[in-house]
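Q: here are the coordinates; sequence isn't available:
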């Protein structure tokens, strides 16, 4: 750890040492994500905090404004998000309380899932109840389209070197239009955008801890549910997923969220929103590898692909897209084995 930003970070922490009783030599990597952000953990002799988290967000790539705004919004909604203890917006550093090391992904199993997802459902409903228009960016048609376009650009053409025929280009375009139409017709709420097992921390109080929310928008009510139960990193039997989505729908309606009275329609919206997300994710995972040199997400492509194929097959108007997705199965298997 000898890069120049780390030197700047250490200098900033040195100034905070007296007030937070920081043990500067204990600074160590905590995690990194798919962006330019990275996180460190540092020990403290402060009686309230045994350890603290330091966020390093290079301002030219990851300005802190959105994180600070959404953190406040979610905290006011009652969610367990990191407390901002110190901030250096100019250089891109934050000192946060530590929500621990236990992710949902690490702790989820067939026995714990009902309890953990119940807590996550409650947090999701709390966040959605706090929703107001014109506070967060709109998850509009242009953004949904840009995300979907990552699928042919990065996954099909760049990653699989697939040359699409004119009819396939047309089929993809038609499928995208149908998906976006469904997404935009849904009621709108605050959307975390990555409300899944890697971004939920198991905590003793006010479970779960919620992180990585800086890309939040105002958009379709099923988006975060699709992130949570059609998770790119863990899969569940369909009957359990349906049961969890029913519980979310029931709790949301009871709390007054604008959810349709017909669960069948709600589940269809959930599936179509999940398909939009999975097509985007296929493109993002491919882009992370080819553009950013991060190959850790390639192993997650097969599960995401299977989600997309299964959903597309369930709706007759999406059958052409399903066939295109199925045609990539062999290539994915070969890439995975290399």
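A: Cool, the structure landed. For clarity, every value in this text was computed on a predicted model and none was experimentally measured.

Q: going forward, measure contacts between C-alpha atoms and count neighbours the same way
A: Noted.

Q: which helix or strand contains residue 177?
A: In this assignment (DSSP states H and E), residue 177 forms part of helix 166-185.

Q: which other helices and strands contact that helix?
A: Secondary-structure packing of helix 166-185 (3 or more CA pairs under 8 Å, 6 or more residues apart in numbering; DSSP states H and E): helix 141-150, strand 217-220, helix 263-290, helix 319-326.

Q: which other helices and strands contact the regular element (helix or strand) spanning residue 307?
A: For residue 307, the host element (DSSP H and E) is helix 301-313. Here helix 301-313 touches helix 263-290, helix 319-326, helix 329-337, going by 3+ CA pairs under 8 Å, 6+ apart.

Q: return the distance of that helix from the chain's centre.
A: 18 Å (CA atoms, centre = their mean, to the nearest Å).

Q: below is an additional structure, to be compared with the one above:
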């Protein structure tokens, strides 16, 4: 992603300061001494800053208008909140400039808690959120996760990871198999019950503070397959659950959705098949996005997540006779190329 010129960067910084100063004064009725410091780690064009005043603290989201809009974020914050889901409070925003002043939720994610405590009980609480998300009011800001959308996302793997990063060109046989794979996964996902889905419901998008768990990064919510958010949480690209906990929580996810009437006539075995096929699509997309973040956006920190994500794909592909070729191809050709590439970087 092209960075701002020094002049434009300075102008943007001045706009941030003016926005923050104006709204902090309105909130606190005091001329506080402010500090604004960058927060790193977001996998998008959005920038985040921690704003510290004398007696309060906030987070500033900065979306340059030429990069995107904050309107979906603002509107869906209201939709999620009205649906009973815990999201950060918005104190002020400017849609023309692309600034949002938010409640500061700290810096502790679910991933941090699991890494430090190994306490998987949090997942049972989070799985209870699935029906709440699925039954949210459908908004004009939510796209439909239809066949073209699904195919476009899965092909991020082919265009960015294979072709752009590895310089790999698929053989005619792999190309044929790939096209069949895309069609099969698309068919599975569009024939599932279609519900509202967060789309990135994973351990780095759930934050914990004294107020409990809060959901972030909801602005890309769409209407799509009922299994998707459960897959995002339980087959997380950044954190792999132990097998016993995974199997137990997968069944819990089914039960929550079934009890809410969101899985009409779907047995657990059918749910597991849909879950697995949805995971194939999501993980192929995610691996491609990690390569794109490196090449296009200058964010190499996501490259180490590629191999764990591909391991999910191999594990799942081996469960299906029709996808044995995928497991073999990845293990014999693609993964060795990636391992070599990662040692060179």
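A: Nice, thanks for sending it over. What you see is a predicted model; the values in this text were computed from it and never measured.

Q: could you report the TM-score for this superposition?
A: The TM-score (TM-score structural alignment, normalised by the length of structure 1) is 0.93; 334 aligned residues with a CA RMSD of 2.0 Å.

Q: hmm, back to that, on average, how far is the helix or strand following the helix holding residue 177 of structure 1 from the matching bit in structure 2?
A: Proceeding N to C from helix 166-185 of structure 1, the next assigned helix or strand is strand 188-191, under DSSP H and E. Following superposition, strand 188-191 of structure 1 is found to deviate from structure 2 by 1.0 Å on average (mean CA distance after the TM-score superposition for structure 1).

Q: which residues touch strand 188-191 of structure 1?
A: Outside strand 188-191 of structure 1, the residues that touch it by CA atoms under 8 Å, 6 or more residues apart in numbering are 127-133, 136, 216-221, 223-224.

Q: assign the residue positioned nearest the centre of structure 2 to helix, strand or coil.
A: Nearest residue to the geometric centre of structure 2 (CA atoms, centre = their mean): residue 200, 2.8 Å. Secondary structure for residue 200 of structure 2, judged by DSSP: H, G, I helix; E, B strand; the rest coil, is coil.

Q: from residue 133 of structure 2, how far off is it?
A: Shown here: residue 200 of structure 2 relative to residue 133 of structure 2, a distance of 12 Å by CA to CA, to the nearest Å.

Q: residue 153 of structure 2 matches what in structure 1?
A: Applying TM-score structural alignment, one finds that residue 153 of structure 2 aligns to residue 147 in structure 1.

Q: re the thing from before, any chance you could list what contacts the helix holding residue 177 of structure 1?
A: Applying CA under 8 Å, 6+ apart, the contact partners of helix 166-185 of structure 1 are 140-141, 144-145, 148, 219-220, 269, 272-273, 275-276, 317-318, 320-321, 324.

Q: pull out the buried positions in it.
A: Buried residues in helix 166-185 of structure 1, counting neighbours by 16 or more other CA atoms under 10 Å, are found at 171, 172, 173, 175, 176, 179, 180, 182, 183, 184.

Q: what's the answer for stretch 107-116 of structure 1, then?
A: 108, 113, 116.

Q: do you know how far the last one is from residue 292 of structure 1?
A: What that stands for is residue 116 of structure 1. Separation of residue 116 of structure 1 from residue 292 of structure 1 (CA to CA) stands at 33 Å.
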